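From the sequence below, what's the structure:
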Amino acid sequence: MAATSKGPVAQALSSRWAKPAVFALGLLPLGWMVWLGLSGGLGAEPVAEAVRQSGLWALRLLLVALAVTPLRILTGQAGLARFRRMIGLFAFFYALLHVSVYVGVDQFFDWAAVWKDIVKRPYITVGMGAFVILTALATTSTNGMVRRLGGRRWKALHKAVFVAGAAGCIHYVMLVKGWQYPPFVYAAILLGLVALRYTKSPAAGRLSPSYRT
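As a prediction, the model looks like this:
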């Protein structure tokens, strides 16, 4: 019997054009922010809006990266795993942009003022904690670091991505003024992804070795 050919989705995911396409998609938020900046679309406080937008995209892409494995399991599309690292690195890129705009443009590299904010403003303390974790994960995301750390230690370290996600959501909740639902939507999505990650159903038990952070 002839081997069954791949379906169209699997073929698209394994295509040589798939990664460049995902890379281009990852740059779209940056292009949009640049366009807003050049066209005056960032509003009356453009620096604050740039900080906000870059932080939101960091959190969104982090959640997308965390959703890759559950989607792979639920859909049976193993090719989705090819994009997890790239999406995670884009989340770090926007987090780095978020911090860089805050430190370099908002605070003009006044490190004393930055440190004062970190110490005295809890939402910045939590946000910087998330950024430190993402930095550690990004710098150890290469195949060489996986070999150097060993698979078990590398996996244990990269489970901290859930801590980074939680800190990012808490940072967002603490940042907004008054009752606003969007931060809680992000937090609910994260909780759902964590629940999927640690579900102990028989089906999840059979699939659990395939999970990767």
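
Every contact and neighbour count from this point should use C-alpha atoms.
OK.

What is the neighbour count of Trp115?
13 (other Cα atoms under 10 Å).

What strand or helix carries it?
Using DSSP states H and E, Trp115 sits in helix 111-120.

same question, Leu89
Per DSSP H and E: helix 84-100 holds Leu89.

To compare with the earlier structure, here is another sequence to fold:
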Amino acid sequence: MIDRINRFMRQVPTWPLYVAAVIPPVWYFYAGVTGQLGVDPVKSMEHKIGLLGLQVLIASLCVTPLRRYAGLNLLKFRRALGLIGFFYIFLHLLVWVVLDVQIFSQIISDIYKRPYITIGMGAFVLMIPLAATSYNAAIRKLGRNWRKLHKLVYPAVLLGGVHFVMLRKGWQIEPLLYLAAVVALLLLRVPVRQKITRWMSRESA
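All right, here's what the predicted structure looks like:
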């Protein structure tokens, strides 16, 4: 069954993902303009697009564990998911800057004074070099360093999860579940041999 799925997925192009990625933000903008996003459409649009970005980035983190533990090979879609996630986070930031705060001095002040914004901005900054080098020429030029550079996605998504938890204020279930999912997916990337070695060293200490 997995082999059939893998064979089928090898024939599926990645470009439909990019086309489909444009639909949600366009819909949110339309819904906001037509009064379908409640009393504060800007905030609602900002949060929905940001959450969508986090969801897509979490989906990109699922690719390796699915291949390692289930044999499902979706590696060809990982770059697209990463770029789409960055696109949504960029739009999330753009809505905050252009439609929400608008005043440049206030934007700078919020980045320095509000920890959840500082953390969110840190996550975005970590993603910039990833998006900037996600094309074939950069991959060839960077060689093995490309893989090392793109490990920045791990702290970026983790900071994104923390940003979501802090944004909601208080210990709400939904953002905690997202953060737990990120942590679990990162832990799954630790090789099993290393886990066993560390456990045995603790037991013998």
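
residues in structure 2 matched by the helix holding Trp115 of structure 1, start to end?
Alignment note (TM-score structural alignment): helix 111-120 of structure 1 is matched to residues 104-113 of structure 2.

Check the mean deviation of the matching stretch from structure 1.
By mean Cα distance after the TM-score superposition for structure 1, the fitted stretch 104-113 of structure 2 averages 0.7 Å away from its aligned residues in structure 1.

Buried residues of that stretch, list them for me.
107, 111 (16 or more other Cα atoms under 10 Å).

same deal with stretch 26-35 of structure 2?
Buried, per 16+ other Cα under 10 Å, within stretch 26-35 of structure 2: 28-29, 32.

Between the residues you listed, which sits nearest Leu57 of structure 2?
Tyr28 (19.3 Å; Cα to Cα).

looking at the alignment, what does that closest one pair up with in structure 1?
Match for Tyr28 of structure 2 (TM-score structural alignment): Met33.

do you know how far that match is from Tyr94 of structure 1?
Using Cα to Cα, to the nearest Å, we find Met33 of structure 1 at a distance of 11 Å from Tyr94 of structure 1.

Quick check: nearest residue in space to the residue in structure 1 that Ala80 of structure 2 lines up against, chain neighbours excluded?
Mapped onto structure 1 by TM-score structural alignment, Ala80 of structure 2 lines up with Met86. Once flanking residues are discounted, Met86 of structure 1 sits nearest to Phe23: 7.5 Å by Cα to Cα, 6 or more residues apart in numbering.

what do we get in structure 2 for the one you found?
Counting by TM-score structural alignment, the partner of Phe23 of structure 1 is Tyr18.

Look up how far His150 of structure 2 lies from its match.
Distance from Tyr18 of structure 2 to His150 of structure 2, by Cα to Cα: 20 Å.

Show me which of those two is the more surrounded one.
His150 (16 against 13).

Contact partners for the aligned partner of Val176 of structure 1 in structure 2?
With TM-score structural alignment as the criterion, the equivalent of Val176 of structure 1 in structure 2 is Arg168. The contact partners of Arg168 of structure 2, taken as Cα atoms under 8 Å, 6 or more residues apart in numbering, are Pro175.

equivalent range in structure 1 for the top helix by length along structure 2?
The helix spanning the most residues in structure 2, taking DSSP state H as the definition, is helix 41-65. Residues 46-70 of structure 1 are where helix 41-65 of structure 2 lands when matched by TM-score structural alignment.

For that stretch, buried residues please.
So, applying 16+ other Cα under 10 Å, buried residues of stretch 46-70 of structure 1: 47, 49-70.

how much does that stretch stray from structure 2?
Looks like 0.7 Å for stretch 46-70 of structure 1 (mean Cα distance after the TM-score superposition for structure 1).

which non-adjacent residue is nearest the residue nearest in space to the middle of structure 2?
Nearest residue to the geometric centre of structure 2 (Cα atoms, centre = their mean): Leu57, 2.7 Å. Leaving aside its chain neighbours, Leu57 of structure 2 sits nearest to Gly85 (5.3 Å; criterion: Cα to Cα, 6+ apart).

now the one you found: how far from Gly38 of structure 2?
From Gly85 of structure 2 to Gly38 of structure 2 the distance is 25 Å (Cα to Cα).

These two: which is more packed in?
Gly85 (28 against 12).

can you give me the helices in structure 1?
Under DSSP H, structure 1 gives helices at 8-14, 18-39, 46-75, 84-100, 111-120, 122-139, 143-149, 151-158, 161-175, 182-198, 202-207.
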